[in-house]
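Asks: I'll drop the sequence and a predicted model, then ask my questions.
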Amino acid sequence: MKKRLLYVEDDNTLAFLTADNLEQYYEVVHFTNGREAFDAFKTEEFDLCVLDVMLPEMDGFELAAAIRERNVAVPIIFLSAKTLKEDRIKGLKLGADDYLVKPYSIEELILKIEVFLQRSQKQPTIKDTTCTIGSFTFDPDNYALAKNGETTQLTERESALLKLFIDNKNTILKREKILTALWGTDDYFMGRSMDVFISRLRKIFKEDESIRIENIPRIGFKLVVKE
């Protein structure tokens, strides 16, 4: 069965060309309006979302935020003509998995879709994978960090990053190792994406002085946990 994509793009010519290529591999549900797309997301099941930023009624950033409130796991890819670094970072902070700048390569888009679809397919498990880090309890299967009865919901990428840090606790992780493990590539923009996610984890852990994510200049990062 083909995976189902929510594709939101108000440029009809670009949408036709992109959807025509994607439909060779996926079921594509196309909308030109952010509000209508969100209404569909609330009632239908999608495996991945491909969103333009400049949309009528509800722009791509607003749409991504609304989608994340309902579903923290579904992969989101932005396709946008907005090239400013601030726009890319904003998209990632909202929980997007990637941000491609127009004009983009269909081959690259399909490659990224495949990577995110494969990573979002959680395998069933019969064991409890919950672990403790400082005063927090981490549930990687449900992308959740809990402390004193309060739960912080992570995105799938944030959860994967934290799991990698915990598996290598008190050990330096090179930037390229993290990027390759989580994004499948080691390039500048993915590095900026990683920095955004690490910043958010640091803000969550600031309440616990026994946990810190150290920046190792020109090398990488280290999760330090005092037992």
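Replies: Yes, it's here.
Asks: contacts, neighbours, all on C-alpha from now
Replies: Will do.
Asks: which stretches of this protein form helices?
Replies: 12-22, 34-43, 60-70, 85-93, 106-120, 156-167, 175-183, 188-205 (DSSP state H).
Asks: Spatially, which residue comes closest to the spatially most central residue of the chain, not counting chain neighbours?
Replies: The residue lying closest to the centre of the chain (CA atoms, centre = their mean) is Asp97, at 3.0 Å. The shortest distance from Asp97 to any non-neighbouring residue, by CA to CA, 6 or more residues apart in numbering, is to Ile76 (5.4 Å).
Asks: For the one you found, grab the count of nearby residues.
Replies: 26 (other CA atoms under 10 Å).
Asks: Ok, Glu44 next?
Replies: If we define neighbours as other CA under 10 Å, then Glu44 has 10 of them.
Asks: who touches stretch 134-152?
Replies: Applying CA atoms under 8 Å, 6 or more residues apart in numbering, the set of residues contacting stretch 134-152 from outside is 72, 122, 129-132, 153-156, 158-160, 163, 208, 210-211, 225-227.
Asks: Could you work out the end-to-end span of that stretch for me?
Replies: 15 Å (CA to CA, to the nearest Å).
Asks: Please state the offset of that stretch from the chain centre?
Replies: For stretch 134-152, the distance from its own C-alpha centre to the chain's C-alpha centre is 18 Å (CA atoms, centre = their mean, to the nearest Å).
Asks: Ok, stretch 180-194 next?
Replies: 12 Å.
Asks: Check stretch 5-13 too.
Replies: The chain centroid and the centroid of stretch 5-13 are separated by 20 Å under CA atoms, centre = their mean.
Asks: and if you look at stretch 52-69?
Replies: Counting by CA atoms, centre = their mean, stretch 52-69 comes out at 15 Å from the chain centroid.
Asks: which parts of that stretch are buried?
Replies: Across stretch 52-69, burial judged by 16 or more other CA atoms under 10 Å covers 52-55, 58-68.
Asks: also this one, for the comparison:
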Amino acid sequence: MNSKTKILLVEDDTTMGFLLVDFLESNGFDVKLYNDGLQGINAFYQSVYDFCILDVMLPGLDGFSIAQRIRKKNKTIPIVFLTAKTLKEDKLQGFNIGVDDYIVKPFDEDELLCRIKAILSRCATYSQDLKTIKIGDFIFDPQNLLLTIHSEQKRLTQKENEVLKMLANSKNSLVKRNDILMSLWGDNDYFNSRSLDVFIAKLRKYLKKDNHISIENVPSVGYVLKDI
């Protein structure tokens, strides 16, 4: 990163917050720390950030609410939850909002760094890809997270967009489930696997408007986006 990536960090554990700031800044990032949810979202509105790291349980405004407000203003900025909440429902709620990763405390700092770099790398590749992709009667615009059919537009979440892009780039060919999980989540654990199921179900619902399009499940292997 030639110019410093500016990270918004919202974490109410003061010790952890300071340690993360020190670690991330030593790795070339510009980090602004806030320990209150309302302070965090106000900072986002008042400045420009490239990346957001949010705790979930925060005073003032919880991380889920912050992420929802961020997504209303910016559909593409990477958001990572860093939280002690381990329930499947909490993880699914986060991914349904459109966050890019959900990391459970305690965590390894080097793993966090690798995940941040992987997300930034995907976003850089994504921002360079300006192509639209024709899928049956749909026009898929991954740059703007848009799926259009007959002038009707659907704005996708970042994760929906990334999953559909992987399938669309290999249209009518098998995309392995493990490849999707490792590429987009960095892990193929149970919770991420169930999250992928949620996104596949949503994409199937969106694509139902063209009955020539389907996402075929190849059990225990992966998916084929069929465009007949």
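Replies: Cool, got the structure. Here the structure is a predicted model, which is why all the values come from computation and not from measurement.
Asks: And the TM-score between these chains?
Replies: Overlay of the two chains. TM-score (TM-score structural alignment, normalised by the length of structure 1): 0.90; 225 aligned residues with a CA RMSD of 2.0 Å.
Asks: What residue in structure 2 is paired with the residue nearest to Asp97 of structure 1?
Replies: By TM-score structural alignment, Ile76 of structure 1 lines up with Ile79 in structure 2.
Asks: Return the distance of its match relative to Asp141 of structure 2.
Replies: For Ile79 of structure 2, the distance to Asp141 of structure 2 (CA to CA) stands at 21 Å.
Asks: ok, now Lys176 of structure 2?
Replies: Separation of Lys176 of structure 2 from Asp141 of structure 2 (CA to CA): 23 Å.
Asks: ok, now which ones touch the residue in structure 1 that Thr14 of structure 2 lines up against?
Replies: Thr14 of structure 2 maps onto Asn12 in structure 1, with residues paired by TM-score structural alignment. Shown in contact with Asn12 of structure 1 (CA under 8 Å, 6+ apart): Thr32.
Asks: do that again at 10 Å, thanks
Replies: Each residue near Asn12 of structure 1 by CA atoms under 10 Å, 6 or more residues apart in numbering is listed here: Thr18, Phe31, Thr32.
Asks: In contact with the second one, which residues?
Replies: It stands for Phe31 of structure 1. Contacts for Phe31 of structure 1 (CA under 10 Å, 6+ apart) come out as Leu6, Tyr7, Val8, Glu9, Asp10, Asn12, Ala15, Ala37, Phe38, Ala40, Leu51, Leu55.
Asks: run the last query once more with 8 Å
Replies: Per CA under 8 Å, 6+ apart, neighbours of Phe31 of structure 1: Leu6, Tyr7, Val8, Glu9, Asp10, Ala37.
Asks: Equivalent analysis for the first one, please.
Replies: With contacts defined as CA under 8 Å, 6+ apart, Thr18 of structure 1 is in contact with Ile106.
Asks: Please report the distance of it from Ile89 of structure 1.
Replies: 24 Å.
Asks: what's in contact with stretch 69-87 of structure 2?
Replies: 41, 44, 50-57, 63, 67, 94, 97-106, 119-120, 145, 157-158.
Asks: Give me the buried entries from the contacts of stretch 134-152 of structure 1.
Replies: By neighbour count, with 16+ other CA under 10 Å, the contacts of stretch 134-152 of structure 1 hold Val72, Gln153, Leu154, Thr155, Glu156, Glu158, Ser159, Ala160, Lys163, Ile211, Val225 as buried.
Asks: Closest one of these to Glu108 of structure 1?
Replies: Glu156 (21.2 Å; CA to CA).
Asks: residue contacts, that closest one?
Replies: Neighbour list for Glu156 of structure 1: Val72, Ala73, Ser120, Tyr143 [criterion: CA under 8 Å, 6+ apart].
Asks: once you map those onto structure 2, which are still in contact?
Replies: Retained in structure 2: Val72, Ala73, Tyr143, out of those (criterion both residues aligned by TM-score structural alignment, their matches' CA atoms under 8 Å).
Asks: Neighbours of the second one, how many?
Replies: The number of residues packed around Ala73 of structure 1, counting by other CA under 10 Å, is 21.
Asks: swap in Ile219 of structure 1?
Replies: 12.
Asks: That one contacts Lys174, doesn't it?
Replies: Yes: Ile219 of structure 1 is within contact range of Lys174, at 5.4 Å (criterion: CA atoms under 8 Å).
Asks: picking up where we left off before, ok, the residue nearest to the centre of structure 1 touching Arg157?
Replies: Yes: the pair Asp97 of structure 1 / Arg157 is scored as a contact, 7.1 Å apart, by CA under 8 Å.
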